[in-house]
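Visitor: Okay, predicted coordinates and the sequence, questions at the end:
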Amino acid sequence: MGPQRIVCLTEEPTETLYLLGEQDRIVGISGFTVRPAIARKEKPKVSAFTSAKIGEILKLQPDFVVGFSDIQAEIASELIKHGIEVWISNHRSVAGILDYIRRLGALVGAGDRADALAGEYERRIADVQARAAAMPRRPRVYFEEWDTPPITGIRWVSELVGIAGGDDVFPERAAMSLARDRILADPLEVVRRAPDLILGSWCGKKFRPEQVAAREGWDAIPAVRDGELHEIKSPIILQPGPAALTAGLDALSAIVQAWSAKQR
């Protein structure tokens, strides 16, 4: 049976449960939920990312609350004090996303379906890697998660860039889970690393390539010189759930493959 009244504090458990056909268990969701679109119409919104309407959540009488990361530790603590069972996942990698899908499925009694879904994503990843392996050259990629100050991409994004056929120019920063540890103190470091592609996914706002291209000294970057600045919408890449492995990876692959085609 598993839990019957689930509150999802972020989007990835909501999307996963809908994909598993277990959406009827969900009684509350994050206000930032985009996928699936129907969830916003069907489910009450009871949380942001760093805050939640504790009273509203308690009124829903959940028997299980699912959240993500240490950033939601205070929300989890408050709910636990009210006797609510809470699971806060803290995965930051592609392998972690796949494991998360399998674990969440097992928790709601849908382990076989979750394993099948994760297996489907593993095959998608292998297909994208195979296409990438056929490229004559891999582009150097700068992924920007925020603009003021510039913040580089997190681990699962960096790994997806690699799967799509690119090489993250800040791989050492990707391992740092907190955004504050991925802030670029010197934006000219991007110039020195000379990316062929600049990908922007400014969490919650539109990427402005013209603003990026106008940064001091950035006209020397190959990506700026060649007009290779692209947006990837944040809901499909900045949450460690199914969207990143599907729409997010597809978007990355399309950009990298288009760049590769121009090199021939």
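Guide: Ah, there it is.

Visitor: When you work out contacts or count neighbours from here on, use the C-alpha atoms and nothing else.
Guide: OK.

Visitor: residue contacts, C203?
Guide: Listed by Cα atoms under 8 Å, 6 or more residues apart in numbering, the contact set of C203 reads E145, W146, S234, L238.

Visitor: if we go to 6 Å?
Guide: Residues near C203 by Cα atoms under 6 Å, 6 or more residues apart in numbering: S234.

Visitor: roughly how far apart are it and F32?
Guide: Distance, C203 to F32, using Cα to Cα, to the nearest Å: 11 Å.

Visitor: Hmm, I237 is touching T246, no?
Guide: No: if you go by Cα atoms under 6 Å, I237 and T246 don't touch, sitting 9.2 Å apart.

Visitor: Neighbour count for these two, which is higher?
Guide: I237 (25 against 15; other Cα atoms under 10 Å).

Visitor: Would you map the strands across the stretch 151-264 of the chain?
Guide: In the stretch 151-264 of the chain, the strands defined using DSSP state E, counting those that start in this stretch lie at 167-168, 197-200, 229-231.

Visitor: And here is the other one:
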Amino acid sequence: MRFPYTFTDQMGHQITLPHLPQHIVSLVPSQTELLFDLGLEDRIVGLTKFCIHPKDKVKQKSIIGGTKNFKLEVIDELKPDLIIGNKEENYEKGIAALQEKYPVWMSDIYTLEDSLEMISQIGKLTGTEVKAQKLVQGIALGFEKLRPAQPAIPTAYFIWRKPYMAVGSDNFIDHMLQRYGLSNIFADQPRYPEISPEQLQAANPQLILLSSEPYPFQEKHFAEFRELCPQAKIKVVDGEIFSWYGSRLLKAPEYLQGVIAEVK
């Protein structure tokens, strides 16, 4: 690829890179991990406080704030020639401020296919197409082998407590659930609805999944859900596997197959 080169991101924005990026800021944890897995450690200069993987490497990078509250002055000091963000995880005002100064490439992820396209595009952006394509092929092959639950299991997936918040429609976790036979009972709700105890009882899920993030659900929380839905199976699941849409997807099929086998 010859530079300068113009790229179109997943939100339809165009950015032009005059040269291969050497100072990259990542605004999203799952995409930060992807950048490291593409071998870009020496070119990553900044990331968010929520970027926790790979644990031994992220500590060496500058922290630019959170995913929804950037420290713009820190980013300016890093002089990035590429910033990589995401529509859902970042905030419009902060992204707009960055777009006035820097090339900002935005992902917009709803499905596994969106994730694979994002990985391919970031490979092109950073000159790591070969590694990115190997990742895409590995992830796609793993998911092709995954056997969905049959018949589908009516499932509630909770991400927060006090108030209870579940996964609704039109988001990546809902896609992951539906794709593999865990039928989201709140798929008719907004993206992340607040759910009352009475709503949960009325929905009567066969399976309740409690995510390890953003709320750190643990087995000690089973009792309150069991009181509402005594017939349901309850399980704490790895929230990163269900919601991180970068290179962590390599680990997802084996984990999801284990979940399906356990809750059938």
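Guide: Arrived safely, thanks for sending. Remember, predicted model here, so these are calculated numbers, not experimental data.

Visitor: tm score of chain vs chain?
Guide: Comparison of the two superposed chains (TM-score structural alignment, normalised by the length of the first structure) gives a TM-score of 0.81, and 243 aligned residues with a Cα RMSD of 2.4 Å.

Visitor: Quick one: neighbours of the equivalent of A202 of the second structure over in the first structure, just the number.
Guide: In the first structure, the residue matched to A202 of the second structure (TM-score structural alignment) is R192. Residues within reach of R192 of the first structure, counting by other Cα under 10 Å, total 13.

Visitor: T111 of the second structure now?
Guide: Neighbour count for T111 of the second structure, taken as other Cα under 10 Å: 18.

Visitor: now the helices: where do they sit in the stretch 1-150 of the second structure?
Guide: Remark: helices assigned in the stretch 1-150 of the second structure by DSSP state H, counting those that start in this stretch are 29-37, 55-58, 72-78, 92-99, 112-126, 129-145.

Visitor: what's the distance between F186 of the second structure and H221 of the second structure?
Guide: 20 Å.

Visitor: More neighbours: which of these two?
Guide: Neighbours were counted for F186 of the second structure and for H221 using other Cα under 10 Å; F186 has more, 24 against 13.

Visitor: how about that one, what's its match in the first structure?
Guide: Aligned counterpart of F186 of the second structure in the first structure: F170 (TM-score structural alignment).

Visitor: can you give me the helices for the stretch 101-250 of the first structure?
Guide: Using DSSP H, counting those that start in this stretch, helices in the stretch 101-250 of the first structure cover 111-133, 155-164, 171-174, 188-193, 209-213, 222-225, 242-243, 249-262.

Visitor: mind putting the ones you listed in TSV, distance to P139 of the first structure included?
Guide: Shown next, in TSV, are those (distance: least, Cα to Cα, whole Å):
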stretch	distance to P139 of the first structure
helix 111-133	11
helix 155-164	10
helix 171-174	14
helix 188-193	12
helix 209-213	18
helix 222-225	10
helix 242-243	23
helix 249-262	7
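
Visitor: Nearest to R182 of the first structure among those would be which one?
Guide: When the helices of the stretch 101-250 of the first structure are compared by Cα to Cα, helix 171-174 sits nearest R182 of the first structure, at 5.7 Å.

Visitor: contacts for the closest one?
Guide: By Cα under 6 Å, 6+ apart, helix 171-174 of the first structure touches G153, I154, R155, R182.

Visitor: List the buried residues for it?
Guide: Within helix 171-174 of the first structure, the residues that count as buried by 16 or more other Cα atoms under 10 Å are P171, R173, A174.

Visitor: Likewise for stretch 29-37 of the first structure?
Guide: Across stretch 29-37 of the first structure, burial judged by 16+ other Cα under 10 Å covers I29, S30, G31, F32, T33, V34, R35, P36.

Visitor: Same question for stretch 110-119 of the first structure.
Guide: By 16+ other Cα under 10 Å, the buried positions in stretch 110-119 of the first structure come out as A110, G111, R113, A114, D115, L117, A118.

Visitor: how much space between the equivalent of the second one over in the second structure and Y91 of the second structure?
Guide: G111 of the first structure is assigned E129 in the second structure as its aligned equivalent, the criterion being TM-score structural alignment. Going from E129 of the second structure to Y91 of the second structure by Cα to Cα gives 28 Å.

Visitor: One more: L38 of the second structure?
Guide: Between L38 of the second structure and Y91 of the second structure the distance is 26 Å, computed by Cα to Cα.

Visitor: who has more neighbours, the two?
Guide: A side-by-side neighbour count of L38 of the second structure and Y91, using other Cα under 10 Å, places L38 first with 22 against 15.

Visitor: That one matches what in the first structure?
Guide: Using TM-score structural alignment, the partner of L38 of the second structure in the first structure is L20.

Visitor: Could you measure from that match over to Q239 of the first structure?
Guide: As judged by Cα to Cα, L20 of the first structure and Q239 of the first structure stand 18 Å apart.

Visitor: now do W146 of the first structure
Guide: Using Cα to Cα, W146 of the first structure is found at 14 Å from Q239 of the first structure.

Visitor: which one of the strands of the stretch 151-264 of the first structure lies closest to S47 of the first structure?
Guide: Distance to S47 of the first structure, taken as Cα to Cα, is lowest for strand 197-200 among these, at 26.1 Å.
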